[in-house]
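A.B. asks: Sequence first, predicted coordinates after that:
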Amino acid sequence: MHSSAVFLIEFGAIILGLGLLGRFAGRFQFSPIPLYLLAGLAFGEGGLLPLGTSEEFVAIGAEIGVILLLLMLGLEYTATDLVSNLKTQYPAGLVDAALNALPGAAMALLLGWGPVAAVVLAGVTWISSSGVIAKVLGDLGRLGNRETPVILSILVLEDLSMAVYLPIITALLAGAGLAAGSATLAIALGVAGLVLVVAVRYGRHISRFVSSDDPEKLLLVVLGLTLLVAGVAQQLQVSAAVGAFLVGIALSGEVAEGAHGLLSPLRDLFAAVFFVFFGLHTDPASIPPVLLPALALAVVTAGTKIATGYWAAKRAGISAKGRWRAGGTLVARGEFSIVIAGLAVTSGIEPRLGPLATAYVLILVIVGPLTARYTEPVAALLGGRGRRTAGPSESSDPESESDVAQDRDLVPSPDAPAEK
């Protein structure tokens, strides 16, 4: 009875604290993710007041948080949208992967962590934060900008790549050999392909089966189906998160909209618990030794993300100002970087990887909204100085003359992907 009371007190304090931190972040218009991570650091190993009886429940809640994050992400897109994005935007996805995954892999190898940690850290530096970026676009009033479909397309391709990437690192972290790892990847790709085919051809029938006018029944069916598929996927050594993502893709129309509205509060709750859980398993004393590598990695990969967005927007015919805005907006890392690092922390392959990922995400989740807001003005300022230095005869730029006209055209293209 005493332990039950202590559990309720501890878990109630966690939820209340997360709510207050979220309110504080909302008042100052920045992402609450760094505050959740700091809260976990404060009450975890080596923190101010380590938790006791509620830690096991927090661990289960964190796993549900990852599943709901991926489910909600899948609900944002239809299978048709995903196939269309793959066909038209895959060059930008390849450039994104090359420029942003390689620095993470190189850093892990330079630190002597080995090839498995290199693959994990590559994913940490590669994937941008969909949640933070979506919020930034809304806060800055850029959802209708011409460059926004380019940004969202890159994020969609990153999310799709998770369906392949997560099974790979799951097999690597489990120590599976070449044959077992290949089998795991083949199963993951086969299941993903099958779900996409079924979603394209029979999505309406699936949604009709799940659909219900009663919100309670819809919530129970969608949540139960998601947890069931996630569990089966994990049993097959694929990934519970990938299973949840595929369930989200398979649902469409009114069912997806209704499920999104019902599950959003649950997603926010358990996702916050996940970030706290990650912080709980990171000793604050382990962060200072990896702070310098994390800072160097943050600087390099902020630059490579800006270059990625600039190149992708240029390829789409966006003006110079829009290119800089696209690049600056993509800088933020967040939830999925922590998801990837969390898998490595659980497996225990490299004790310093978790602290480095925590420091890295803390830096870029704070810097990301700033680069989104100020990259374009800073680029314009530096460009203006360069033209003044070059002289009037060299200042004419035909492309820049069309910037104002393009910037005023804020109506989204009819082919633009849905808001993420």
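C.D. replies: Received, thanks. None of the values given here were measured: they were computed from a predicted structure.
A.B. asks: rest of the way, CA atoms for contacts and neighbours
C.D. replies: OK.
A.B. asks: Enumerate every residue touching Leu110.
C.D. replies: Contact partners of Leu110, counting by Cα atoms under 8 Å, 6 or more residues apart in numbering, are absent.
A.B. asks: Okay, it and Ala118: tell me how far apart.
C.D. replies: Here the criterion is Cα to Cα, to the nearest Å. By it, Leu110 lies 9 Å from Ala118.
A.B. asks: And Phe28, by the same measure?
C.D. replies: Using Cα to Cα, one obtains 36 Å as the distance from Phe28 to Ala118.
A.B. asks: And Gly386, by the same measure?
C.D. replies: Distance check for Gly386 against Ala118: by Cα to Cα, it reads 39 Å.
A.B. asks: Okay, one more to line up with it:
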Amino acid sequence: MHSAVLLIEFGSIILGLGLLGRFAGRFRLSPIPLYLLAGLAFGEGGLLPLGASEEFVATGAEIGVILLLLMLGLEYTASDLVSNLKTHYPSGLVDCALNALPGAAVALLLGWGPVAAVVLAGVTWISSSGVIAKVLGDLGRVGNRETPVILSVLVLEDLAMAVYLPIVTALVAGAGLLAGSLTLAIALGAAGLVLFLALRYGRVISRFVSSDDPEKLLLVVLGLTILVAGVAQQLQVSAAVGAFLVGIALSGEVAEGAHTLLSPLRDLFAAVFFVFFGLHTDPSSIPPVLLPALGLAVVTALTKIATGYWAARRAGISVKGRWRAGGALVARGEFSIVIAGLAVSAGIEPSLGPLATAYVLILVVLGPLTARYTEPVATWWSRRRESPRGTAETTPRTKEADAPVAD
């Protein structure tokens, strides 16, 4: 009987997610807000709380995080990461300073303590690579001059996750200074080792994993990823970091083939992850933190725009391209929820989960709008400021031109 109820509940969840995804696609919106709202509806305090399938959904959610980071790693080669780090690290530092500090400051002002401050700093810092990539494609800006700048900022954020996630994992687990330092050292050592092996022996690793049979390639890559993620978690390093490093180690045709095969699985389990996060957030806990979430969303939307503008200006992009770069970086999404989920699972601060949910809901909706309209609004505002001066300068010339010429 329990098995039947589990199948009914989980089947209903998957079907509902599919319908929500189709609805969002029809209006060219990100489905993430709808997935979060679905979780809120079926979680504690929701319209129809689930029971039998919760444990199964939790496992699916963990796989979703692993696949999100694996697919992210497959997007980059080790040489790309090293090159971006050398060229664009000032933009990454500015990005971190402008967008992480507001989150940390709000957590401290609310009296949540230093651990929650570090977590909320990550929530407000990391942009949503998935949402931004989709928006750039929908707007036809993939070939624009400012797009490499946007991608460079995202790459640096993703690389920073390999350092940040072990720190957060150690902090929320209550590890002391020695244990936390050891965890960070292991993570940095593993990241450095993987980058070295990928640069020197990337072809050998890819050849070992490679297979002409899609089924075998899928099983080997997925099994290797989950195994490495489990080992990483056992060492108190984030499982997500382990998956990210596996993605970096693979390159060439193997990475392309794995990306194609795993994309549907990533989308499925990532959707389950967002539902799982919503399931553990009581809808009645959101209204008390809605005002701080809204204020934080407005501030960090502006700081992201400033980040993109500064990075594009440093790369020699035109003014219009700078505004487009800034507006494109506003969206937060999957990684903000991943970071908040670590704190929620550890019971760090009860209000952190609701605030992160509201924050992501606001910015994942606002992000595509700022990507589309930041540059036109900035151009309109610039012309409006200059128009009185321009009118004052052209009016005398007009009068002189119209005046009769003396004989």
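C.D. replies: Cool, the structure landed. What you see is a predicted model; the values in this text were computed from it and never measured.
A.B. asks: Now stretch 60-71 of structure 2 on structure 1. Mean distance?
C.D. replies: For stretch 60-71 of structure 2, the mean distance to aligned residues of structure 1 following superposition is 0.1 Å (mean Cα distance after the TM-score superposition for structure 1).
A.B. asks: ugh, typo on my part, it should be stretch 252-266 of structure 2
C.D. replies: Compared with structure 1 after the fit, stretch 252-266 of structure 2 shows a mean deviation of 0.3 Å (mean Cα distance after the TM-score superposition for structure 1).
A.B. asks: Could you pull out the buried residues of that stretch?
C.D. replies: Val254, Ala255, Gly257, Ala258, His259, Leu261, Leu262, Arg266 (16 or more other Cα atoms under 10 Å).
A.B. asks: Repeat that for stretch 314-328 of structure 1.
C.D. replies: Within stretch 314-328 of structure 1, the residues that count as buried by 16+ other Cα under 10 Å are Lys314, Ile318, Ser319, Ala320, Lys321, Gly322, Arg323, Trp324, Arg325, Ala326, Gly327, Gly328.
A.B. asks: In TSV: these, plus distance to Leu220 of structure 1 and secondary structure.
C.D. replies: Converted to TSV, those look like this (distance: Cα to Cα, whole Å; DSSP: H, G, I helix; E, B strand; the rest coil):
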residue	distance to Leu220 of structure 1	secondary structure
Lys314	45	helix
Ile318	44	coil
Ser319	47	coil
Ala320	48	helix
Lys321	46	helix
Gly322	43	helix
Arg323	43	helix
Trp324	44	helix
Arg325	41	helix
Ala326	39	helix
Gly327	40	helix
Gly328	40	helix
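A.B. asks: Among those, which one lies nearest to Gly65 of structure 1?
C.D. replies: Gly65 of structure 1 has its nearest neighbour among the buried residues of stretch 314-328 of structure 1 in Gly328, at 27.9 Å by Cα to Cα.
A.B. asks: I'd say the closest one and Val367 touch.
C.D. replies: No. Taking contact to mean Cα atoms under 8 Å, the distance of 9.8 Å between Gly328 of structure 1 and Val367 leaves them out of contact.
A.B. asks: quick revisit: let me know the closest of the buried residues of stretch 252-266 of structure 2 to Thr87 of structure 2.
C.D. replies: Of all the buried residues of stretch 252-266 of structure 2, the one with the least separation from Thr87 of structure 2 (Cα to Cα) is Ala255, at 24.4 Å.
A.B. asks: All set now, cheers.
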